[in-house]
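Enquirer: Need a 3D model of the sequence below.
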Amino acid sequence: MTGGLNVVFDIGNVLIAWDPRALYRKIFANEEEVDWFITHVCTPEWNLEQDRGRSFAEAIAEATARHPQHATAITAYDTRWSETILGPISGSVEILQTLASQHTPLYAITNWHQDKFRETRDKFDFLKQFRDIVVSGEEGLVKPDPAIYRLLLDRNGLDAASCLFIDDNPHNVAGAKAIGMQAHQFITPELLRSYLDSLGVLK
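Expert: Purely as a prediction, here's the structure:
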């Protein structure tokens, strides 16, 4: 068990802004078409299977079989995936860097396809601040499965109660709490900073 508080971040939409709609606004004529595509074709549930480790080749084939008229747009989810990454969330990255400067032990658990994460990791130096990152696609596990949180704990000899988990998804926050971690739902960097200040974590 480590001493003190270990801070465990989600990455997508906490530290790095991600939005597939940003890509599909370039492909479709209006927001209604974008919403329909995300709701019926390349859905969050479909994307979660890539986060679980399914290959993009298999995913594209599956979606194209369902909606062959949208083959080009479906393929773009893979070939133009970098256009769904909108860049760092600067306020959150500043918090991360402050915590790192204070020698706070930093970890991450992210739902992210293994290959796409490797591409992304090379672009953002602040991801090097983490002692360990559990990537769902590498493990075949996705949040909020209790096993993915326990994997981080077991791999690093951490006690759940000594960890604060930060995630934008309330289901993932609940999953962390269910195994005994402290957890906070991320909404904005300002609210996160205020919360950490209230705990006395930021100095």
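Enquirer: okay, CA-based contacts and neighbour counts for the rest of this
Expert: Will do.
Enquirer: Lys203: neighbour count?
Expert: Using other CA atoms under 10 Å, Lys203 has 9 other residues around it.
Enquirer: What of Ala176?
Expert: Using other CA under 10 Å, Ala176 has 27 neighbouring residues.
Enquirer: With Leu141 instead?
Expert: Counted with other CA under 10 Å, Leu141 comes out at 21.
Enquirer: Pull up the gap between it and Lys116, please.
Expert: Going from Leu141 to Lys116 by CA to CA, to the nearest Å gives 16 Å.
Enquirer: now do Leu15
Expert: Leu15 sits 16 Å away from Lys116, going by CA to CA.
Enquirer: Comparing those two, which residue is more hemmed in?
Expert: A direct count of neighbours by other CA under 10 Å for Leu15 and Lys116 places Leu15 higher, at 23 against 16.
Enquirer: Now that one. Nearest residue, chain neighbours left out?
Expert: Counting by CA to CA, 6 or more residues apart in numbering, Ile89 is the residue found nearest to Leu15 once chain neighbours are left out, at 5.1 Å.
Enquirer: Please provide the structure for the following sequence as well, for comparison with the first:
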Amino acid sequence: MTDLPRPEAVLFDIGNVLITWQPEARYDELVGRDRREAMFAAVDLHGMNERFDRGENFRDVVHETAEAYPEFRDEILMWHDRWLDLARPPIDRSVRLLRALRAKGVPVFALSNFGIDSFALSESRDTFLKDFDRRYISGHMGVTKPDPRIYEMVEADCGIAPEYLLFTDDKPDNIATAQARGWQTHLFTRPEGWAERLVQAGLLTRDEAA
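Expert: Down below sits the predicted model:
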């Protein structure tokens, strides 16, 4: 890592980096595993989610999908009505790293596939989502990762050269597009690894990253 320039800004994905996003596991708790498996086999719920991640209305998309699959109507509506039960819990150490970077004066941005209304709901509870210097939320931008356009939009808005951006995300495709644009990257698997990467980049000391 020593041959890389010191990053001028750090970008966090949100789902599975700052907030746990495992809707299958949450549905297992809410309706039971058998019912969840049947529903996810019949309905492309992640595809539904991507529609409002691209800017479509959260409630309208979920209700449209629920009406198209009446046998799972009540369960599908939970995606909207019980959003805060699905998008949880926060990943505490990642939140601490976000705050440690800000305390050091390092610009910290969000770059996340997230709907307009679903993000507002999460932000109302997980108030650390207000802590970013800039927030690049796909629903507001009309494009989702890993489309190169969203990365281009980030670069144009922040004015920082790609090689001075350090980005973490849990999805290899999203990381690959960032790498192709010359960004520094870290594939997030656990907050411990991300903490070490921030230390290696010279942004935090080990004590600050603890």
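Enquirer: Drop the TM-score for these two in here.
Expert: Once superposed, the chains reach a TM-score of 0.90 (TM-score structural alignment, normalised by the length of structure 1), with 200 aligned residues with a CA RMSD of 1.8 Å.
Enquirer: The residue nearest to Leu15 of structure 1 against Ile11, yeah?
Expert: No - the criterion here is CA atoms under 8 Å, and Ile89 of structure 1 misses it with Ile11 at 9.9 Å.
Enquirer: more crowded one of those two?
Expert: Shown here are Ile89 of structure 1 and Ile11; by other CA under 10 Å, Ile11 has more neighbours (23 against 18).
Enquirer: In contact with the aligned partner of that one in structure 2, which residues?
Expert: Matched by TM-score structural alignment, Ile11 of structure 1 corresponds to Ile14 in structure 2. Contact analysis of Ile14 of structure 2 by CA atoms under 8 Å, 6 or more residues apart in numbering lists Ala110, Leu111, Ser112, Asp169.
Enquirer: One more pass at 10 Å, please.
Expert: By CA atoms under 10 Å, 6 or more residues apart in numbering, the contact set of Ile14 of structure 2 is 20-21, 90-91, 94, 110-114, 129, 137, 168-170.
Enquirer: swap in Ala161 of structure 1?
Expert: Contacts of Ala161 of structure 1 by CA under 10 Å, 6+ apart are Leu5, Asn6, Lys177, Ile179, Gly180, Met181, Gln182, Ala183.
Enquirer: try it again with 8 Å
Expert: Shown in contact with Ala161 of structure 1 (CA under 8 Å, 6+ apart): Gly180, Met181, Gln182.
Enquirer: so which of those would you say is closest to Leu153 of structure 1?
Expert: For the contacts of Ala161 of structure 1, the residue nearest Leu153 of structure 1 by CA to CA is Met181; the value is 9.9 Å.
Enquirer: What number of residues are in the vicinity of the counterpart of that closest one in structure 2?
Expert: In structure 2, the residue paired with Met181 of structure 1 is Trp183, using TM-score structural alignment. Trp183 of structure 2 has 20 neighbouring residues, counting by other CA under 10 Å.
Enquirer: any idea how far Trp183 of structure 2 lies from His140 of structure 2?
Expert: 22 Å.
Enquirer: ditto for Arg82 of structure 2
Expert: Using CA to CA, Arg82 of structure 2 is found at 22 Å from His140 of structure 2.
Enquirer: Look at those two and report which has more neighbours.
Expert: His140 (19 against 13).
Enquirer: That one against Ser118, yeah?
Expert: No - the pair His140 of structure 2 and Ser118 does not pass the contact test of CA under 8 Å, sitting 11.5 Å apart.
Enquirer: Where do the helices of structure 2 begin and end?
Expert: Per DSSP state H, structure 2 carries helices over the ranges 23-31, 33-42, 45-53, 58-68, 73-81, 83-86, 92-103, 116-125, 138-141, 148-158, 172-180, 191-200.
Enquirer: Which of these has the highest mean neighbour count?
Expert: Across the helices of structure 2, the average number of neighbours (mean count of other CA atoms under 10 Å) peaks for helix 138-141, which reaches a mean of 21.
Enquirer: Relative to structure 1, which residues correspond to that helix?
Expert: Aligned by TM-score structural alignment, helix 138-141 of structure 2 corresponds to residues 136-139 of structure 1.
Enquirer: Quick one: average offset of that stretch versus structure 2, please.
Expert: Comparison of stretch 136-139 of structure 1 with structure 2 after fitting gives an average deviation of 0.9 Å (mean CA distance after the TM-score superposition for structure 1).
Enquirer: now the aligned partner of Tyr77 of structure 1 in structure 2: how far from Pro148 of structure 2?
Expert: In structure 2, the residue equivalent to Tyr77 of structure 1 is Trp79, according to TM-score structural alignment. According to CA to CA, Trp79 of structure 2 and Pro148 of structure 2 sit 28 Å apart.
Enquirer: circling back: filter the contacts of Ile14 of structure 2 down to the buried ones and express that as a PyMOL selection.
Expert: Buried subset of these, written as a PyMOL selection, criterion 16 or more other CA atoms under 10 Å:
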select buried, resi 21+90+91+94+110+111+112+113+114+129+137+168+169+170
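Enquirer: with the contacts of Ile14 of structure 2 in mind, which one is nearest to Ala156 of structure 2?
Expert: Leu111 (13.8 Å).
Enquirer: Which residues are in contact with that closest one?
Expert: Applying CA under 8 Å, 6+ apart, we find Leu111 of structure 2 in contact with Leu11, Phe12, Asp13, Ile14, Arg135, Tyr136, Ile137, Ser138.
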